[in-house]
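Student: Sequence first, predicted model second:
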Amino acid sequence: MGRNLKSGERLRPVDLARGHGLSTQAIRNYEEAGALPAADRTPHGYRTYTRLHARALDAFLALVPGHGHQAATAIMRAVNEGAVDEALRLVDEGHAQLLEDRRTLRAVENALRDLVPVRDAPASGDTFIGPLARQLGIRPATLRAWERAGLVRPRRDPLTGYRVYDGAAVRDARLTHQLRRGGYPPAQIAPLLAEVRSAGGLEPLEAALGTWRDRLSSRGRSLLAGAAGLDAYLRTDH
C-alpha cells in the first residue's frame, strides 16, 4: 500500500514507485497499459501523479494475485475508461473460473473414489489398438472416439502409422473406460485426466489433492482482497 496522501498532493514517478516497492519503469508500464489513469505532465513534460494514481495502483496490485496480471490490467483499464460494468464483468469471470475449478476438483475427488482399486498401469510394453480394445472389452472405434475427444493420446508409429499405446496411454484408456461405465461424461473425464498427467499418475494426484484445494482457497481469498481493493478505488473521487 502507498503512503497516506493529502488531497491534491503531487507525486513524482519515483515517489509513487518507492511507496509501493516498484521501479519507476513499472509505474510507466502500468500507466501505458491503462492500469493507472493517464498522468498529468509538467511544462517540461515530466509525469506527475496524485492520490488517485496511488489508489489505482493499490487496487491493481490487490487484483493481480487473484486474477493474474493480464486480467487485472483489463479490469483497471476498463475502470479508468469509465466502463465500470465491463470491469465488474471481468471480476465476475475470475470468480466464475474459480467456481469451475472447484467443480473440477470435486469431480476429480468423486471420480477417484468411484474408481476400482486399480493403480497406474505397469510399464509392460507398448500395445496396439486391437489388443487394448479386446483387453477393455470395447470396440477399436471407441478408443478412436476417446482419442478425438483428447481422453487417450496414443502416438503413431513413424513407419506404419499405427497407433501405439504406451503405459500412460493404457492408463488413460483404463481410467476413461471405468469412468464412462460409472456414468461420467467426457467433459468431466477430460480435466481429471489432465490432472493425472500433470501429477504423473494417480498416486501422486491423490497426494496432491490437498495442495490443490489449498491453492483454490488461497485464490478465493485473493479474489476477495482484490474486490476490496477495487471497491476502495471506485469510491475514490475521480
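Tutor: Arrived safely.
Student: from here on, contacts and neighbour counts on C-alpha atoms
Tutor: Noted.
Student: Could you identify the longest helix within this structure?
Tutor: helix 202-234 (DSSP state H).
Student: packing partners for that helix?
Tutor: Helix 202-234 sits against helix 51-67, helix 84-114, helix 186-199, with contacts defined as 3 or more Cα pairs under 8 Å, 6 or more residues apart in numbering; DSSP states H and E.
Student: The same query, at a cut-off of 7 Å, please.
Tutor: helix 51-67, helix 186-199 (3 or more Cα pairs under 7 Å, 6 or more residues apart in numbering; DSSP states H and E).
Student: Pull up the gap between the most centrally placed residue in the chain and Glu86, please.
Tutor: The residue lying closest to the centre of the chain (Cα atoms, centre = their mean) is Gln97, at 7.7 Å. As judged by Cα to Cα, to the nearest Å, Gln97 and Glu86 stand 17 Å apart.
Student: before we move on, the earlier item: got a markdown table for the helices and strands packed on helix 202-234, with mean neighbour count and distance to Ala145 too?
Tutor: Putting these into a markdown table (neighbours: other Cα atoms under 10 Å; distance: least, Cα to Cα, whole Å) gives the following:
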| stretch | mean neighbour count | distance to Ala145 |
| --- | --- | --- |
| helix 51-67 | 23 | 35 |
| helix 186-199 | 17 | 10 |
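Student: Check it against this one:
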Amino acid sequence: MRRNPQSSGHLRPVDLARAHGLSTQAVRNYEAAGILPPAARTPHGYRTYTPRHAQALRAFLALLPGHGHRTAAAIMQAVNRDAAEDALRLVDESHAQLVADRRTLQAVEAAVGDLAPLPPERGDTFVGPLARRLGVRPATLRKWERAGLVQPHRDPQTGYRVYRPADVRDVLLAAQLRRGGYLLEQIAPVLAQVRGAGGVAPLESVLRDWRARLSARSRALLTGAAALDAYLTSRLPEP
C-alpha cells in the first residue's frame, strides 16, 4: 500500500506545488529566496516540507495581490528570519501607501469637480490673462510648462504662448492640485491621464476604475493580513 506523504506530516515539493497550482521549480525558488523556511532533507538529499511550509506558501500567495511580489517576498523573508517587527512595518507601509493613494484620488476628484466649464467660444488665452485668472504670477505658468504639466502652443507670428481650451483645463486642474499640496511631479501623471482620456468627462470612468482598484487592493490587504497572521501564529512556540 502506497503511503500518503501528507498523512505523516511530510510533503514533497510536488505535493506543495500541486496544492497551490505552481510548478515544483517555483516552490524550490521560493525556498531559495527565503519566502519559505528552509526544508529538511532526506538521507538521499530530497527536500521534505511540512504543513508549516504549506501555510507559509499560502501566506505569500495571499500577500501578493495587495502588496506586490517584491514587498510580499520581503515580508515573508523577514518572518522567516524571526524579524516579525520588520515584516509588520512593511505591512504598515503598504497600508500607508493605500491611504496616500486614496487621498490622491479624492484630490483629483475634487479638482475635476471644481473645474469651471470651458467657454463655448474659441477659448484661446495668453499667459497674462490666465495667470490673473488663477491669481498666480506668469512665471509660475512658465515653471509648470517646464515641468511638463501644460504644453501651450506658440503663435507662429509673435511666438507668444497660446493656451487653448484643453490647455486651460490642464492649468486649472494643476492649480487645484497645487492648492491641495501636491508636488509638480505628482501632478504630471494625473494630467497625462486627463489628456489620455480625452478630457475631464471621459476621465470620470478612469476615476471609477481607479476607485475600484483601490477597493480591490484594500480587500486584498485584509486577506493577506489574515493569512500572514495565521502563519505568524503557527510559528509561536508551543505553550
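Tutor: Good, I have the coordinates. Since we're looking at a predicted model, the values are computed, not measured.
Student: What value does the TM-score take for this pair?
Tutor: Once the chains are overlaid, their TM-score stands at 0.78 when taken by TM-score structural alignment, normalised by the length of the first structure; 221 aligned residues with a Cα RMSD of 3.4 Å.
Student: Of all the helices and strands packed on helix 202-234 of the first structure, which one is nearest Gly137 of the first structure?
Tutor: helix 186-199 (18.6 Å; Cα to Cα).
Student: returning to what we had before: once aligned to the second structure, how far is the longest helix of the first structure on average?
Tutor: For helix 202-234 of the first structure, the mean deviation from the second structure after alignment is 1.0 Å (mean Cα distance after the TM-score superposition for the first structure).
Student: so how far is that helix off the chain centroid?
Tutor: A distance of 10 Å separates the centroid of the chain from that of helix 202-234 of the first structure, by Cα atoms, centre = their mean, to the nearest Å.
Student: equivalent range in the second structure for it?
Tutor: With TM-score structural alignment applied, helix 202-234 of the first structure matches the range 200-232 in the second structure.
Student: so what corresponds to Asp170 of the second structure in the first structure?
Tutor: So, by TM-score structural alignment, Asp170 of the second structure is matched to Asp172.
Student: so who does the closest residue to its match other than its chain neighbours touch?
Tutor: In this structure, Asp172 of the first structure finds its nearest non-sequential neighbour in Val152, 5.7 Å apart by Cα to Cα, 6 or more residues apart in numbering. Counting by Cα atoms under 7 Å, 6 or more residues apart in numbering, Val152 of the first structure touches Trp146, Ala169, Asp172, Ala173.
Student: Looks like the second one contacts Pro154 (just checking).
Tutor: The one in question is Ala169 of the first structure. Yes - with contact defined as Cα atoms under 7 Å, Ala169 of the first structure counts as touching Pro154 (5.8 Å).
Student: Looking at the two now, which is surrounded by more residues?
Tutor: Pro154 (24 against 21; other Cα atoms under 10 Å).
Student: I'd guessed the more buried one sits against Gly167; true?
Tutor: No - with contact defined as Cα under 7 Å, Pro154 of the first structure does not reach Gly167; the gap is 9.8 Å.
Student: List the residues that contact the residue lying closest to Asn80 of the first structure once chain neighbours are set aside.
Tutor: Spatially, and ignoring its direct neighbours in sequence, Asn80 of the first structure is nearest to Pro37 (5.8 Å; Cα to Cα, 6+ apart). By Cα under 7 Å, 6+ apart, the contact list for Pro37 of the first structure reads Glu31, His53, Asn80.
Student: Redo those residues as CSV? Include distance to Thr127 of the first structure.
Tutor: Listed next are the contacts of Pro37 of the first structure as CSV, based on distance: Cα to Cα, whole Å:
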residue, distance to Thr127 of the first structure
Glu31, 57
His53, 62
Asn80, 58
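Student: of all those residues, which comes closest to Glu93 of the first structure?
Tutor: Asn80 (18.9 Å).
Student: Okay, that closest one and Leu99 of the first structure: tell me how far apart.
Tutor: In terms of Cα to Cα, Asn80 of the first structure sits 28 Å off from Leu99 of the first structure.
Student: thinking again about what came up before, so the residue nearest to Asn80 of the first structure, which state does it fall into?
Tutor: coil (DSSP: H, G, I helix; E, B strand; the rest coil).
Student: so how far is Met76 of the first structure from it?
Tutor: Counting by Cα to Cα, the gap from Pro37 of the first structure to Met76 of the first structure is 9 Å.
Student: higher neighbour count, Asn80 and Leu99 of the first structure?
Tutor: Set Asn80 of the first structure next to Leu99 and count neighbours by other Cα under 10 Å: Asn80 wins out with 19 against 14.
Student: Tell me the spacing between the more buried one and Ala62 of the first structure.
Tutor: Applying Cα to Cα to Asn80 of the first structure and Ala62 of the first structure gives a distance of 16 Å.
Student: next one: Gly19 of the first structure
Tutor: 15 Å.
Student: do Pro122 of the first structure as well
Tutor: For Pro122 of the first structure, the distance to Ala62 of the first structure - Cα to Cα - is 47 Å.
Student: what do you get for Leu52 of the first structure?
Tutor: 15 Å.
Student: ok, Ser23 of the second structure touching Asp15?
Tutor: No - using Cα under 7 Å as the test, Ser23 of the second structure is too far from Asp15 to be in contact (10.0 Å).
Student: Tell me which of these two has more neighbours.
Tutor: Asp15 (17 against 14).
Student: Work out for me the element that one sits within.
Tutor: Remark: Asp15 of the second structure resides in helix 13-19, with elements defined by DSSP states H and E.
Student: With distance to Leu112 of the first structure as extra columns, can I get the helices and strands packed on helix 202-234 of the first structure in a markdown table?
Tutor: Converted to a markdown table, these look like this (distance: least, Cα to Cα, whole Å):
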| stretch | distance to Leu112 of the first structure |
| --- | --- |
| helix 51-67 | 28 |
| helix 186-199 | 9 |
